[in-house]
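In: need a structure here:
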Amino acid sequence: MQITLLCVGKLKEDFLRLAQREYLKRLQSYARLEVVETREEALPPSGEKGAVEAVLKKEGEHLLQRIPDNGYVIALDREGVMLSSEEFAGFLQNLRLQGQSKLYFVIGGSAGLAGTVLARASMRLSFSRFTFPHQLMRIILLEQLYRAFKIIRGEKYHR
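Out: Below you'll find the predicted structure:
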């Protein structure tokens, strides 16, 4: 299985980069995993709706350019479906059994994801009703992917 994390923006903190490196190392034996970072547009200080929409549109275009037609897109969205770790593992296993070999998890920037990206998504996934910083969300997703593969293989993982 080829999994790509499409992320708006770069990780700015050393501790987040270290966590990402650790989970990418752990995931090597379970799937081919790649992190692709796209440019994060500057949000206007005023937060005007039209200006925010323009930022989302630009970021969305950059993300969509990196998704092939046959890619299965999972958009991280606070309004999406919530799954337990076991359900998430089952979901990934079902995708694999259905022949979905190219998964694209999309994490938006500070303003979220453009409607065009959400419309392209095969699934909208939520990890919580809380809002998390998009950089931290990347680490949470990597941890849940690692946990899911451990569950799928019936391997022990701390609770």
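
In: Please count neighbours and contacts with C-alpha atoms only from this point.
Out: Noted.

In: Would you mark the buried spots in the longest strand anywhere in the chain?
Out: Among the segments of the chain that qualify as a strand by DSSP state E, the longest is strand 72-82. For strand 72-82, the buried set under the neighbour-count rule, 16 or more other Cα atoms under 10 Å, comprises 72-78, 80, 82.

In: Does anything pack onto that strand? Which helices or strands?
Out: Applying 3 or more Cα pairs under 8 Å, 6 or more residues apart in numbering; DSSP states H and E, one finds that strand 72-82 contacts strand 102-107, helix 115-120, strand 123-126.

In: Tell me who's in contact with residue 93.
Out: By Cα atoms under 8 Å, 6 or more residues apart in numbering, the contact set of residue 93 is residue 152.

In: what separates it from residue 37, distance-wise?
Out: For residue 93, the distance to residue 37 equals 26 Å [Cα to Cα, to the nearest Å].

In: ok so, going back, following the longest strand of the chain, which helix or strand shows up next?
Out: Per DSSP states H and E, the first helix or strand lying C-terminal to strand 72-82 is helix 85-97.

In: Report the buried residues of that next one.
Out: Those would be 88-90, 92-93, 95, for helix 85-97 by 16+ other Cα under 10 Å.

In: Okay, angle between the helix or strand hosting residue 5 and strand 72-82 too, please.
Out: In this assignment (DSSP H and E), residue 5 forms part of strand 2-8. If you take axes from the mean of the first three to the mean of the last three Cα atoms, to 10 degrees, strand 2-8 sits at 70 degrees to strand 72-82.

In: one more to line up against the first:
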Amino acid sequence: MKITLLTVGKTEDAYLKDGIEKYVKRLKHYTKLELIDMPELKNTKALTQEQQKSKEAELIMKKVQPLDFLVLLDEKGAELTSTQFAAYIDKRQIGSTSHIIFVVGGPYGFDASVYQRANDKLSLSRMTFSHQMVRLFFVEQLYRAYTILKGEPYHHS
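Out: Below is the predicted model of the structure:
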């Protein structure tokens, strides 16, 4: 199964880039992972929040194919423990999912059209994190999920 993390904007802080790279490298042993950073919208001062979400939705939907399993990383999503997330990934692998796309939206969340297309919503926390940090948290949790599935000693219950 191929996994894509689709985000709006780039990671600029070196310490976050280093951390992301560390886990992306580790994940190569378990799955095919692609990170796609879509460019942030420009000249947004003249746009309402809804217009920004609509424009971001257009960018997101260009990356999604009809058979892709689309998961929004959203504050309204289900909260899972690391073990539950591992089971979630395992279920997708065992099922017929060939490509799962996890999406981090822009600063105002997702447009209604993206919610309609989504297959699922997950929340990394009830807290709010910067979009840059979410990338690191997600790839670490993905790595943790695979080590749980393989029975490796990274995760301690």
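
In: Please state their TM-score.
Out: Once superposed, chain against chain, the TM-score is 0.93 (TM-score structural alignment, normalised by the length of the second structure); 155 aligned residues with a Cα RMSD of 1.4 Å.

In: May I see the buried residues of strand 72-82 of the first structure arranged in JSON lines, with distance to residue 18 of the first structure as well?
Out: Below are the buried residues of strand 72-82 of the first structure laid out as JSON lines (distance: Cα to Cα, whole Å):
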{"residue": "72", "distance to residue 18 of the first structure": "28"}
{"residue": "73", "distance to residue 18 of the first structure": "26"}
{"residue": "74", "distance to residue 18 of the first structure": "24"}
{"residue": "75", "distance to residue 18 of the first structure": "24"}
{"residue": "76", "distance to residue 18 of the first structure": "22"}
{"residue": "77", "distance to residue 18 of the first structure": "25"}
{"residue": "78", "distance to residue 18 of the first structure": "26"}
{"residue": "80", "distance to residue 18 of the first structure": "28"}
{"residue": "82", "distance to residue 18 of the first structure": "27"}
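
In: any idea which of those is the one closest to residue 14 of the first structure?
Out: Of all the buried residues of strand 72-82 of the first structure, residue 76 has the smallest distance to residue 14 of the first structure: 23.3 Å, by Cα to Cα.

In: Tell me the counterpart of that closest one in the second structure.
Out: Residue pairing (TM-score structural alignment): residue 76 of the first structure is matched to residue 73 of the second structure.

In: Its match contacts residue 121, doesn't it?
Out: Yes. Here residue 73 of the second structure reaches residue 121: they are 5.9 Å apart, a contact under Cα atoms under 8 Å.

In: now the longest helix along the first structure, how far from the centre of its chain.
Out: Taking DSSP state H as the criterion, the first structure has its longest helix at helix 134-152. Centre-to-centre, helix 134-152 of the first structure and its host chain are 9 Å apart (Cα atoms, centre = their mean, to the nearest Å).

In: buried stuff in it?
Out: Neighbour counts over helix 134-152 of the first structure (16+ other Cα under 10 Å) mark 134-135, 137-152 as buried.

In: what span of the second structure lines up against it?
Out: Going by TM-score structural alignment, helix 134-152 of the first structure sits over residues 131-149 in the second structure.

In: Tell me roughly how far the matching stretch lies from the first structure on average.
Out: With mean Cα distance after the TM-score superposition for the first structure, stretch 131-149 of the second structure departs from the first structure by a mean of 0.5 Å once superposed.

In: contacts for that stretch?
Out: Here stretch 131-149 of the second structure makes contact (Cα under 8 Å, 6+ apart) with 5, 7, 9-12, 16, 19-20, 23-24, 26-27, 30, 82-83, 85-87, 89-90, 104, 106, 124, 153-155.

In: now stretch 56-67 of the second structure
Out: Here stretch 56-67 of the second structure makes contact (Cα under 8 Å, 6+ apart) with 6, 8, 38, 41, 70, 99, 101, 105-106, 110-111, 113-114.

In: repeat for stretch 3-17 of the second structure
Out: 31-40, 56, 60, 99-106, 131-133, 135-136.

In: of these, buried ones?
Out: Neighbour counting with 16+ other Cα under 10 Å marks 33, 35, 56, 60, 99-106, 131-133, 135-136 as buried within the contacts of stretch 3-17 of the second structure.
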